[in-house]
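>>> pasting the sequence and the predicted coordinates here, then a few questions.
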Amino acid sequence: MTTAAIIVAAGRGTRAGGDLPKQWRMLAGRRVVDWTLDRFAIPQIGHIVLVLNPEDHDGWAEFSQRPLMLAQGGADRARSVRNGLAALDGLGITKVLIHDVARPCVSPDLIRAVLNALDTHPAAAPGLAVTDALWTGANNLVTGTRSRDGLYAAQTPQGFRYDAIRTAHAAHPGGAADDVEVARAAGLDIAIVPGEPDNLKITRPEDFARAERILRQDMDVRLGNGYDVHRFGPGDHVMLCGVRVPHERGLQGHSDADVGLHAVTDALYGALAEGDIGRHFPPSDPQWKGAASEIFLRHAVDLVRARGFTVSNIDCTLVCEYPKIDPHALAMQAEMARIMGLDPTRISVKATTSERLGFTGRGEGIAALATACLVRT
């Protein structure tokens, strides 16, 4: 994809208190950085750059093992953003979002709204219209008032056409409060997208409690399980988790008998209380004779998204004596990730035998079990 997100996580966050920078502190059972990264794990984002402080050695070691791009933080936020933009050079990026790691409650809807605004504007950013009365003050005394007309509280992610913000940052002397200031200095028009009250930036110690309340009330987690079985019959291969595996026998079924994809598909339907494959693709319907099971899985994933959920992770276990699964497990993981539009690290494919007990132990067929976790976005 040609859209990227830069998550700026190089600050020290001293005002938030604690012994750790705020991005590494726990929030509702997970670290702040984990919540924020997950918010951008949506199909519209093709690349994520995480900008880390050079001193965060554990973070560099951990995230270098993940499918993320890493960039080194600079002496200030502007330099950190420039390093993140530079990491995207040569990838054909057209749109880029720049987000503060300390805003873990941002919704995917707001992220998409900013991206959509970039279709018609060179830059866009979320803002909340100021509704409270504004005072000036000194020595704990009110010294005056200010009009709130036309005032907005700035939020992130702030979105830009990639080439435009790259040029703007290169020309800016530094010291900007945010990337909108950099863009305005370059003469870019910035569309205001309605912000969200819950998209708070964790700044003070008390912000952790508010962010935790928001995250916990928004959590809608669904689990589903799937189970499928197919017997062996004539053939020279089996389809398992979307991969053609050579074997002396094939699997029998109305479709291509991909027992792995069937179990995963049923797990997704189950999490939505939508029955099973048979409800959506009746075996009595001749159009599904010999159909690729990828069709069923794509339908289930599309239904998940239409209901406002994302697939958090999939765990699939194949039960058979033969063929051996381990040599093909990574290819199966990659193929399911492609079909579902997920990162491969969110999909597990593993195998076991039944110790030569039962129909799988006698080599009569293959069984599959799957669990799917969905999270409302």
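Great, that's in hand.
>>> going forward, measure contacts and count neighbours with C-alpha atoms only.
Fine.
>>> how many residues are close by residue 224?
20 (other C-alpha atoms under 10 Å).
>>> give me the contact list for stretch 37-56.
For stretch 37-56, the surrounding residues in contact (C-alpha atoms under 8 Å, 6 or more residues apart in numbering) are 1-11, 59-60, 68-74, 80-81, 83-84, 87, 104-108, 111-112, 310, 341-342.
>>> what about burial for those residues, which qualify?
Buried by 16 or more other C-alpha atoms under 10 Å: 3-11, 60, 69-74, 80-81, 83-84, 87, 104-108, 111, 310, 342, out of those.
>>> quick one: which of those sit in strands?
Counting by DSSP state E, the part of the buried ones among the contacts of stretch 37-56 found in strands is 3, 4, 5, 6, 7, 8, 9, 69, 70, 71, 72, 310.
>>> ok, which pair from those is furthest apart?
By the measure C-alpha to C-alpha, 72 and 310 form the most distant pair in these, at 30.1 Å.
>>> quick one: contacts for the residue nearest to residue 124 when sequence neighbours are not counted?
With sequence-adjacent residues excluded and distances taken as C-alpha to C-alpha, 6 or more residues apart in numbering, residue 124 is closest to residue 191, at 4.4 Å. Residue 191 makes contacts with 117, 121, 123, 124, 125, as judged by C-alpha under 8 Å, 6+ apart.
>>> any idea which of those residues is closest to residue 321?
Checking the contacts of residue 191 against residue 321 with C-alpha to C-alpha, the nearest one is residue 117 at 53.6 Å.
>>> got another, please set it beside the one above:
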Amino acid sequence: FAAHPGIDGILTVIHGDDRPEYEAAAAGLPKMLPPCLGGATRQASVLAGLEALAERRPKMVLIHDGARPLVSAGLISGCIEALDTHRGVLVALPVTDTLRRSVKGLAGPTVPRDALWRAQTPQGFRFDAILDAHRRMADQAFTDDVEVATAAGVDVAMIEGDEDNIKITDAADLMRAARLLARGGEARTGTGFDVHKFGPGDHVWLCGVRVSHTAGLIGHSDADVGLHALTDAILGAIGAGDIGKHFPPEEMKWEGAASDIFLAHAGNLAARAGARISNLDVTLICERPKIGPHTEAMRDRVAEILGLERERVSVKATTTEGLGFTGRNEGIAAQAVATLIFG
């Protein structure tokens, strides 16, 4: 959740006795909001969490069980997309095994499995709808948030879940989770390269940071070569073409646009494809301006745009020792590499 660009904040509902363990586990994670204390039941704990968010009034909320630690970026993206057109969404898997009733320890009749699904989390909702449902149904007992929502008249869509999104309830589940984590995901790499020439101006935009200079960069957008190269690198890792395919330069609406729009778009596409960004590395190539004093601010800005820890972002600079168009101070080039993990 913390690495997903579609998630703005994370509120954890905890037991008061578990605060030291929570603080240790959450230390250094981005997007974490102050935790709140839960209630005597799951339903009461969810309501406490929703009430803690009430002042923020988010548009959407995903409610997830901590006992399912292997949720994928793809499932999170699927929930968010479903909430564009529905007030609620349930992640679930169709039942494929034969079901039988037990009769005094013996195999009883088969239970039809048509239309039966195994519910998972996250369960997503428009925030106002689920808060209202939980408030109105607080005096009744329900097993999960979808049951609360439907009892309050909220229609809930269904999307297919993930077999690896297991719920850990016993030692065997812990062993399976360990095997899944040890397996890891598939790593894919993309590269990006961009060039812009100097023109009139008194500053340039590089990796989302305004840098004073004796010239500007000419481009249809803000000509940020660093963000353009990073955008293409991410798009390349997911096989989604290049920046021009998504933001055609002949479309006037992108004239002068801030390039953080392009990078954020690529990050969202990666998340929807079920990938998380493991590392980004961009090299700016120019004689002037001096990049060194600005690299940390650039790392911070790229990490902010994509919702990443800054340790996953590297910004470097080099010259061409006076050779080529950059050596002649005619422009700036950038090359980038993105490593994404799928699964």
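Perfect, thanks for sending it. None of these values were measured; they are calculated from a predicted model.
>>> one step back: alignment lookup: the residue nearest to residue 124 of structure 1 to structure 2.
The alignment partner of residue 191 of structure 1 in structure 2, by TM-score structural alignment, is residue 156.
>>> related to what we said a few turns ago, hmm, which of the contacts of residue 191 of structure 1 are common to structure 2?
Contacts conserved in structure 2 for these, counting by both residues aligned by TM-score structural alignment, their matches' C-alpha atoms under 8 Å: 121, 123, 124, 125.
>>> identify the farthest-apart pair in the residues you listed.
Pairwise distances across these peak at 10.6 Å for 121 and 125 (criterion: C-alpha to C-alpha).
>>> overlap in contacts, those two.
Joint contacts of residue 121 of structure 1 and residue 125 (C-alpha under 8 Å, 6+ apart) are 190, 191.
>>> and these two? Which one has more around it.
residue 125 (28 against 16).
>>> mind listing what the more buried one touches?
Contact partners of residue 125 of structure 1, counting by C-alpha under 8 Å, 6+ apart, are 114, 154, 155, 156, 157, 158, 159, 180, 190, 191, 192, 193.
>>> please, which helix or strand holds it?
In this structure, residue 125 of structure 1 is located in strand 123-129 according to DSSP states H and E.
>>> and if you look at residue 100 of structure 2?
According to DSSP H and E, residue 100 of structure 2 maps onto strand 99-103.
>>> show me what that strand is packed against.
Applying 3 or more C-alpha pairs under 8 Å, 6 or more residues apart in numbering; DSSP states H and E, one finds that strand 99-103 of structure 2 contacts strand 106-111.
>>> which outside residues touch the strand it packs on?
98, 99, 100, 101, 102.
>>> so how many other residues sit close to the counterpart of the third one in structure 1?
Read it as residue 100 of structure 2. Taking TM-score structural alignment, residue 100 of structure 2 has residue 134 as its aligned residue in structure 1. By the criterion of other C-alpha under 10 Å, residue 134 of structure 1 has 12 neighbours.
>>> I figured residue 134 of structure 1 hits residue 151, correct?
No. Taking C-alpha atoms under 8 Å as the definition, residue 134 of structure 1 is not a contact partner of residue 151, at 10.3 Å.
>>> is whatever residue of structure 2 lines up with residue 224 of structure 1 within a helix or a strand, and which one?
Taking TM-score structural alignment, the alignment pairs residue 224 of structure 1 with residue 190 from structure 2. Remark: residue 190 of structure 2 resides in strand 186-199, with elements defined by DSSP H and E.
>>> with structure 1 overlaid, report how far that strand is off on average.
Following the fit onto structure 1, the mean deviation recorded for strand 186-199 of structure 2 is 4.4 Å by mean C-alpha distance after the TM-score superposition for structure 1.
>>> ok, and what's touching that strand?
215-219, 223, 225-226, 228-238, 329-343.
>>> re earlier: which non-adjacent residue is nearest the match of residue 224 of structure 1?
Residue 190 of structure 2 sits nearest to residue 237 (C-alpha to C-alpha, 6+ apart), 4.0 Å away.
>>> map that neighbour across to structure 1 for me.
Under the alignment (TM-score structural alignment), residue 237 of structure 2 pairs with residue 271 in structure 1.
>>> give the contact list for its match.
222, 223, 224, 225, 372, 373, 374.
>>> and the buried ones among these, selectable in ChimeraX?
This is how ChimeraX selects the buried members of these, with burial counted by 16+ other C-alpha under 10 Å:
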select :222,223,224,225,372,373,374
